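[1] below: sequence and its predicted model.
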Amino acid sequence: MRETGKLDYIEMPAGGGTLDSVKAFYAMAFSWSFTDYGPGYSAFSEGLDGGFDGNPAEGAAKPLPVLYSHDLEATLAAVKDAGGRIVRPIFSFPGGRRFHFADPAGNELAVWSEE
């Protein structure tokens, strides 16, 4: 059941002819599946929580979707194999470790693990 005020959806750009490559990237790297709504929109349903970063990195002016991984190194390899560009290599932060990557459309995301 949806609740008023609950973060429910995140929409990321995939313009300039990148929609098919973005879908292929997430399917290969994270096994995501998609529902197409016409030729210019594709939806995914992969879970969502959120947070605010009170100390963002310099130049971080956009929301940062963060994915979880049980095996950070294996996920880093999958992202590279799928054609993702590593923006920040694995680093530690309070609560775990993570890395940042850019997808084929240039969207920056992070992947984190508790270990």
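    Arrived safely.
[2] please count neighbours and contacts with C-alpha atoms only from this point.
    Will do.
[3] what comes into contact with the longest helix belonging to the chain?
    Among the elements of the chain assigned as helix by DSSP state H, the one spanning the most residues is helix 19-30. Counting by CA atoms under 8 Å, 6 or more residues apart in numbering, the neighbours of helix 19-30 from elsewhere in the structure are 14, 32-34, 40-42, 75, 78-79, 81-84, 103-105.
[4] try 10 Å this time
    Applying CA atoms under 10 Å, 6 or more residues apart in numbering, the set of residues contacting helix 19-30 from outside is 13-15, 18, 31-34, 39-44, 46, 67, 69, 74-84, 103-107.
[5] let's bring in a second one:
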Amino acid sequence: MDAPLSINYLEIPVLAMAPTKTFFSDVFGWQFVDYGDSYSCFINAGINGGFYLSEQHFDLSQGAPLIVIYSAQLTHTLAEVERAGGVISKAIFSFPGGRRFHFKDPNGNEFAVWSQ
């Protein structure tokens, strides 16, 4: 059930749909439902959302919000991100509450992964 006045969906720009879906499926186990060639909904990601084709990308240097993904095995997830073609933009570091790293997906979008 959707909670009133809560964030419940994200839409993320991507340059190419197929490599994006492969990356997030391989690294994080996300699943997808396609709505035509230019939009794919991701499920099984903690929050639902969609990837849409765009020539834009986002990163913190542009003032974009940071999408943070939780992992129980931070170093393993970092290795999987690199194996799948992601680029580590900030190595693992500590912050109040845990540790995290930042990466750019194949589209150049910046995400973070954290663990306790």
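    That came through fine. Small disclaimer: the values here were computed from a predicted structure and weren't measured.
[6] send over the TM-score of the superposed chains.
    Structural agreement between the overlaid chains, expressed as a TM-score with TM-score structural alignment, normalised by the length of the first structure, amounts to 0.85; 103 aligned residues with a CA RMSD of 1.2 Å.
[7] one step back: just the buried members of the contacts of helix 19-30 of the first structure?
    When neighbours are counted using 16 or more other CA atoms under 10 Å, the contacts of helix 19-30 of the first structure contain these buried positions: 14, 42, 67, 69, 75-76, 78-80, 82-84, 103-105, 107.
[8] among the contacts of helix 19-30 of the first structure, which are located in strands?
    Judged by DSSP state E, strands contain the following of these: 42-43, 67.
[9] how far does stretch 61-79 of the first structure stretch from one end to the other?
    Across its full length, stretch 61-79 of the first structure reaches 23 Å end to end, with CA to CA, to the nearest Å as the criterion.
[10] so it matches what in the second structure?
    Aligned using TM-score structural alignment, stretch 61-79 of the first structure spans residues 63-81 in the second structure.
[11] check the offset of that stretch from the chain's centre.
    Put simply, stretch 63-81 of the second structure sits 8 Å off its chain's centre (CA atoms, centre = their mean, to the nearest Å).
[12] quick one: contacts of that stretch?
    Contacts with stretch 63-81 of the second structure, where a contact means CA under 10 Å, 6+ apart, come from 10, 23-24, 26-28, 45-46, 57-60, 83, 86-88, 91-92, 99-105, 109-116.
[13] hmm, 7 Å instead?
    Contacts of stretch 63-81 of the second structure from elsewhere in the structure, counted by CA atoms under 7 Å, 6 or more residues apart in numbering, are 27, 58, 60, 111-115.
[14] between the ones in strands among the contacts of helix 19-30 of the first structure, which is nearest R2 of the first structure?
    Lowest distance from R2 of the first structure to these (CA to CA) belongs to A43, with 17.7 Å.
[15] where do the helices sit along the second structure?
    Secondary structure of the second structure (DSSP H): helices located at 17-28, 74-83.
[16] dump the ones you listed to JSON lines, plus distance to G50 of the second structure.
    Conversion of the helices of the second structure to JSON lines gives the following (distance: least, CA to CA, whole Å):
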{"stretch": "helix 17-28", "distance to G50 of the second structure": "11"}
{"stretch": "helix 74-83", "distance to G50 of the second structure": "20"}
